[in-house]
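Chemist: Sequence isn't available, so here's the structure alone:
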């Protein structure tokens, strides 16, 4: 019996050493970008002031879950090896350990309480709604996005402007860096979901309900956005880009929209299916419906 246990321990130790060696070899071949992504557990680089609160909660939750999982799996493996029987004796079925059972009962409540506490802290950061420096009214329609910039106070612009995408052409959302932005979300047709992964936030866009959230982009760059709600046949086409730029570039982009005649507030309109597709009713590059007419 003793020899068998020692052999099992040696096998387990060798397996653990081998796994560590493989892991170290794989990590040594990772680039700095890949290593950074591993540290973030797959999350993209945070692009807003609010994002780290969510990211830290995500990483902390996985660390806690992983630690508990390793402890449980380790105890299961240890018990299987330590108390392995070499003959056909029936073990006692009514063994108990009162302190251990109390621990197993209390520990989950402690873990849940800690996670709840840190969730509330992160939620407080995310749900703060300071006075925004600018407001963007986002309309999710089948099957693209319309971005209305409330820009009457922007020097050199003097009016609200908009940008609307189509099934074939994804729109671009411009935001100035280090400025607080309020997104007002609405839909004229079905449920959508506004999601920019690098913001670590998404929110549903629901007909008849005005949802909103506030972020402060603090990292210049280009970020992917998409609809995170299966909304119909061309859900895949509901992509967009977010350009976080300097204030000068932001103002210049709004002036470009004025020069294109994209002034006013676009309410959004369902975009017909592409020509040749079932249910086609017209041009896939259908315009948005704008206050005062159609552009």
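Modeler: Nice, thanks for sending it over. This is a predicted model, so every value here is computed, not measured. Numbers count the residues shown, from 1 in each chain.
Chemist: from here on, contacts and neighbour counts on C-alpha atoms
Modeler: Will do.
Chemist: Identify the residue spatially nearest to residue 41, adjacent ones excluded.
Modeler: Nearest residue to residue 41 in three dimensions, chain neighbours excluded: residue 59, at 6.8 Å (C-alpha to C-alpha, 6 or more residues apart in numbering).
Chemist: can you tell me how far the one you found sits from residue 67?
Modeler: Separation of residue 59 from residue 67 (C-alpha to C-alpha, to the nearest Å) stands at 12 Å.
Chemist: So for the two, which sits in the more crowded spot?
Modeler: Neighbour count, other C-alpha atoms under 10 Å: between residue 59 and residue 67, residue 59 has more, with 16 against 12.
Chemist: hang on, the more buried one in a helix?
Modeler: Yes - judged by DSSP: H, G, I helix; E, B strand; the rest coil, residue 59 forms part of a helix.
Chemist: That one and residue 68: what is the separation?
Modeler: 14 Å.
Chemist: same check, this time on residue 26
Modeler: Applying C-alpha to C-alpha, the value for residue 26 to residue 68 is 25 Å.
Chemist: Settle it for me: which of the two has more neighbours?
Modeler: residue 68 (13 against 10).
Chemist: so who does residue 97 touch?
Modeler: For residue 97, the contact set (C-alpha atoms under 8 Å, 6 or more residues apart in numbering) is empty.
Chemist: okay, now the one to match up with it:
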């Protein structure tokens, strides 16, 4: 079987089995396959280019090896303009194609709805996450609520399935990175520079979330659990948070008081 045939089989098997997707986790959002296809496409391009280069190297070694009885070395060519143009232009062509597909994927992933179904504020702080759920304008929920993670308590993030979620990202101290691996996407939470993106979860289940930016001593503790649930279960969870004393939206100074009590004491002094 040719090299191209092997790569075609790998490509065609990309929709079945985790190993066939080069170790990518099961996609859990509508946007994830866009990033997954781009990533797999880059690997295929790398394999094709690598296979071609290694093939030419091996062919040259075999074809032009010095045979017994050869008195002279092969003819030496100092300049070969067509070949030099070829290996100069082809890399630019490859880069151009990869860049085009990267821009197309980026535009798809970063596009935002004018009116998302759900809005959640995400605040990164040393060393956990705060999630603010905007639900007061939703007749099925009727209240805003929040959850604040600590070093002792890993926070939970609830998302309704098949609903467009707008994440508004900010940070209370240093740069963090909000990452849900099963969404195949991450975005930085930068102090004083709010970021946002939309995502549509489409697979019910529990997934891992973490900080993807080396933010300091307890960076490894900045993990959370993502629960993709039905719309009814999502609304019930927000109402339960409010009933348990977590009604309203938490501002960043309040968040710091939950995470670093000493900082709050210094602020009061």
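Modeler: Okay, I see it. Given the structure is predicted, the values throughout are model-derived calculations rather than measurements.
Chemist: that older thread, tell me the spacing between the aligned partner of the residue nearest to residue 41 of structure 1 in structure 2 and residue 243 of structure 2.
Modeler: When structure 2 is aligned by TM-score structural alignment, residue 59 of structure 1 is paired with residue 40. From residue 40 of structure 2 over to residue 243 of structure 2 the distance is 46 Å, taken as C-alpha to C-alpha.
Chemist: got the residue ranges for the strands in the stretch 51-200 of structure 1?
Modeler: Assigned strands in the stretch 51-200 of structure 1, in chain order: 134-141, 144-149, 161-164, 172-176, 181-186, 192-196 (criterion: DSSP state E, counting those that start in this stretch).
Chemist: Quick check: which of these has the most neighbours on average?
Modeler: Among those, strand 144-149 has the highest mean neighbour count (mean count of other C-alpha atoms under 10 Å), at a mean of 28.
Chemist: Quick check: closest non-adjacent residue to the residue mapped onto residue 124 of structure 2 from structure 1.
Modeler: The criterion is TM-score structural alignment: under it, residue 124 of structure 2 has residue 140 as its aligned partner in structure 1. Leaving aside its sequence neighbours, residue 140 of structure 1 sits nearest to residue 187 (C-alpha to C-alpha, 6+ apart; 5.0 Å).
Chemist: Roughly how far does the one you found sit from residue 207 of structure 1?
Modeler: Distance, residue 187 of structure 1 to residue 207 of structure 1, by C-alpha to C-alpha: 5 Å.
Chemist: For the stretch 51-200 of structure 1, just list every one of the helices.
Modeler: Taking DSSP state H, counting those that start in this stretch to define them, one finds helices in the stretch 51-200 of structure 1 at 51-82, 98-126.
Chemist: Okay, buried residues for the shortest one please.
Modeler: I take that to be helix 98-126 of structure 1. Under the neighbour-count criterion of 16 or more other C-alpha atoms under 10 Å, helix 98-126 of structure 1 has 115, 118-119, 122, 126 buried.
Chemist: what inclination does that helix have with respect to helix 51-82?
Modeler: When axes from the mean of the first three to the mean of the last three C-alpha atoms, to 10 degrees is applied, the directions of helix 98-126 of structure 1 and helix 51-82 differ by 160 degrees.
Chemist: Give me the mean distance between helix 98-126 of structure 1 and structure 2.
Modeler: Average distance, helix 98-126 of structure 1 versus aligned residues of structure 2 after superposition (mean C-alpha distance after the TM-score superposition for structure 1): 1.6 Å.
Chemist: Distance to residue 272 of structure 1 added to the strands of the stretch 51-200 of structure 1, as CSV?
Modeler: Supplementary listing: these in CSV, determined by distance: least, C-alpha to C-alpha, whole Å:
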stretch, distance to residue 272 of structure 1
strand 134-141, 11
strand 144-149, 11
strand 161-164, 14
strand 172-176, 21
strand 181-186, 19
strand 192-196, 17
